[in-house]
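Novice: What would the 3D arrangement of this be:
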Amino acid sequence: MADHGYGVRSMVAPLRRALVVTPTTEGDFAAAGWREPEPGALLAEHATFVDLLERLGVEVVRVQAPPGLVDAVYAYDSVFVGGSGAVVLRAAKPARAGEADWLAPLVEAAGVPVVGRLEEPATADGGDLMWLEDGVLAMGRGHRTNAQGHLQLATLRRDEGVRMRHRYDLPWYLGPDAVLHLMSVVSLVSQRLAVVHRPIAPVGLLERLTEQGVTLVDVDAEEFATQGGNVLAVRPGVVVLPAGNPRVQAALEAHDVEVHTYVATELNKGDGGPTCLTRPLWRAT
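Specialist: This next block holds a predicted model:
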């Protein structure tokens, strides 16, 4: 992959460029499954998060969510960037209808070509798509990503040599109105370390990680609820974590991980953490 300013085939390679979406404060948060946020604090927390990324050396492309698209702040989900460009996904959640079509031209304006899009009846969220290693993509199957989504993504990514044999079923958990992605239960910190919430993680995925020699750091139920299992690797061994998760933070630091935190009281109210808030455009591999 050439150094052309875009391309992603890893969860942990150095994050050079990322798109973030400044949240709207206008819309039906309750209908989208949020606990009602305080608007001023929501915007302030997001600005602090973006500033942290920039201080860590990430070039940040900022766009503003339009009124009504309250979930658009979780920029990872609507468009998926691979090595050759972006695939426009298709949301199963009604509150996210139209979000991918709104975001796709902004991703193109940031210099990432759109190379495909999912068509009905396929659905997929970016949170169910996770690079296990360079060019090896794991896909979750749950309430937000269906079998047709898997099939269409496999076809769209075949030309760039992506291996997509690793497909993992997610549990019913709290039902279709609640969010549960593959990346809700596993966050890679480096190619040898991951944070996991075992009680609802796919057994096959945990086995695969163990076979790869990945050490698993457990997040308990209390810190899982405060996005302690949602860890963004800025580069191997340097991560961003929501504040208020001291046990996960201590466990990571015991593995010599450099942990940076941000206050996320309001941002967490839509059940998304730092990986959700960030759409990587370029990870240098």
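
Novice: Could you use CA atoms for every contact and neighbour count after this?
Specialist: Will do.

Novice: Centre of the chain to stretch 148-168, how far?
Specialist: Offset of stretch 148-168 from its chain centre (Cα atoms, centre = their mean, to the nearest Å): 18 Å.

Novice: What is the end-to-end distance of that stretch?
Specialist: In stretch 148-168, first residue to last residue: 14 Å (Cα to Cα, to the nearest Å).

Novice: Could you also give me the structure for this second sequence? I'd like to compare it with the first:
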Amino acid sequence: MPPSVTSFTHAIARRPGDSVIHGLRVVDRGAPDLASLRREHAGYVDTLTRVGVTVEMLEPLESYPDSMFVEDPALVFREAAILLRPGAPSRRGEGAALEPSLRTLFPEVLSLPGEGHADGGDVLLTPEAVYIGLSARTDAGGAAALVRLLGSLGRRVHVVTPPAGVLHLKTACSLVEDHTLLATRALAEAALFPDLDVVVVPEGEEPVANALRVNGAVLIADGFPKTAALLARRGYDVRLLALDQVMKLDAGLSCMSLRW
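Specialist: So this is what the prediction gives:
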């Protein structure tokens, strides 16, 4: 039996720099408090370690305020890493900055061909396929190039269109086990994943849809008690993480690490 797609032994994370307070945000709820954000990031890395992941820590990149969100400029699999081309112009150099670290950790590092754009936040891996969501950050050209690249690695790929207003595909959904998806009601009703069991986030708690299953635990943002209780009733080992400052940057749990 192949390993679960939610089982990980290694991860890459990047410490937030001082410039993170200038990070991108579609909804401006004010700049995050730097000291608090650093505590949240440290708590996230500590939790990954506690659930069995060895985390490779990278130094801050002050020239790229969003560079702590390492999932967007790259994808990683056991057999290879892929450098992407983020859709936000201010993030275009992050892949090149990440490349030397990836080359020390993976047998092969590929680059997204063409001129299109793709963010890792729009890519969801399931046991059967890789789903790419079209968004303001991932365009049709980038998705098509990524389909071809993933196909060369033997991956089956589906391109889907999330509902309007979804920043990244994984803003509105995440795997909580191999064949079970946690999703907002809008994404669930879009029926993009017919082969998955979908758990709908309770009304009013939509931001918690970006959860992260790592080995035996489901990591979710603190402050969403209905979802925490729902997942606990289904038998999941729920770990609550403080993410108030991180979420001011339109970010969540999956985007702060690359896992394999």
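
Novice: Just give the TM-score of the two.
Specialist: The TM-score (TM-score structural alignment, normalised by the length of structure 2) is 0.90; 258 aligned residues with a Cα RMSD of 2.3 Å.

Novice: which residues touch Pro127 of structure 2?
Specialist: 4-5, 178-179 (Cα atoms under 8 Å, 6 or more residues apart in numbering).

Novice: how deep is the alignment partner in structure 2 of Arg163 of structure 1 tucked in, by neighbour count?
Specialist: Alignment note (TM-score structural alignment): Arg163 of structure 1 maps to Arg156 of structure 2. Burial of Arg156 of structure 2 is recorded as 16 neighbouring residues (other Cα atoms under 10 Å).

Novice: cool, and Val26 of structure 2?
Specialist: Neighbour tally, Val26 of structure 2, other Cα under 10 Å: 9.

Novice: thinking again about what came up before, list the members of the contacts of Pro127 of structure 2 that persist in structure 1.
Specialist: Among the contacts of Pro127 of structure 2, the contacts conserved in structure 1 (both residues aligned by TM-score structural alignment, their matches' Cα atoms under 8 Å) are 4-5, 178.

Novice: that older thread, can you list the contacts of Pro127 of structure 2 in JSON lines and add secondary structure?
Specialist: Below are these laid out as JSON lines (DSSP: H, G, I helix; E, B strand; the rest coil):
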{"residue": "Ser4", "secondary structure": "coil"}
{"residue": "Val5", "secondary structure": "coil"}
{"residue": "Asp178", "secondary structure": "coil"}
{"residue": "His179", "secondary structure": "coil"}
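
Novice: Narrow the residues you listed to just the buried residues.
Specialist: Taking 16 or more other Cα atoms under 10 Å as the criterion, what is buried in the contacts of Pro127 of structure 2 is 5, 178-179.

Novice: Next one: the aligned partner of Arg233 of structure 2 in structure 1 from Val107 of structure 1, what distance?
Specialist: By TM-score structural alignment, Arg233 of structure 2 lines up with Ala254 in structure 1. As judged by Cα to Cα, Ala254 of structure 1 and Val107 of structure 1 stand 37 Å apart.

Novice: Same drill for the two, tell me which one is more crowded.
Specialist: Neighbour totals were compared for Ala254 of structure 1 and Val107, and Val107 leads with 23 against 10 (other Cα under 10 Å).

Novice: residue in structure 2 matching the more buried one?
Specialist: Correspondence of Val107 of structure 1 to structure 2, assessed by TM-score structural alignment: Leu102.

Novice: Also Thr48 of structure 1?
Specialist: Under TM-score structural alignment, Thr48 of structure 1 pairs with Gly43 in structure 2.

Novice: Give me the mean deviation of the helix or strand harbouring that match from structure 1.
Specialist: Of the helices and strands defined by DSSP states H and E, Gly43 of structure 2 is found in helix 34-50. After superposition onto structure 1, helix 34-50 of structure 2 sits on average 1.0 Å from its aligned residues (mean Cα distance after the TM-score superposition for structure 1).

Novice: in that helix, what's buried?
Specialist: Using 16+ other Cα under 10 Å as the test for burial, helix 34-50 of structure 2 gives 34, 37-38, 40-41, 44-45, 47-48.

Novice: packing partners for it?
Specialist: strand 54-58, strand 237-241 (3 or more Cα pairs under 8 Å, 6 or more residues apart in numbering; DSSP states H and E).

Novice: do you know which of these lies nearest Val166 of structure 2?
Specialist: Among the helices and strands packed on helix 34-50 of structure 2, strand 237-241 comes nearest to Val166 of structure 2, with 22.6 Å by Cα to Cα.
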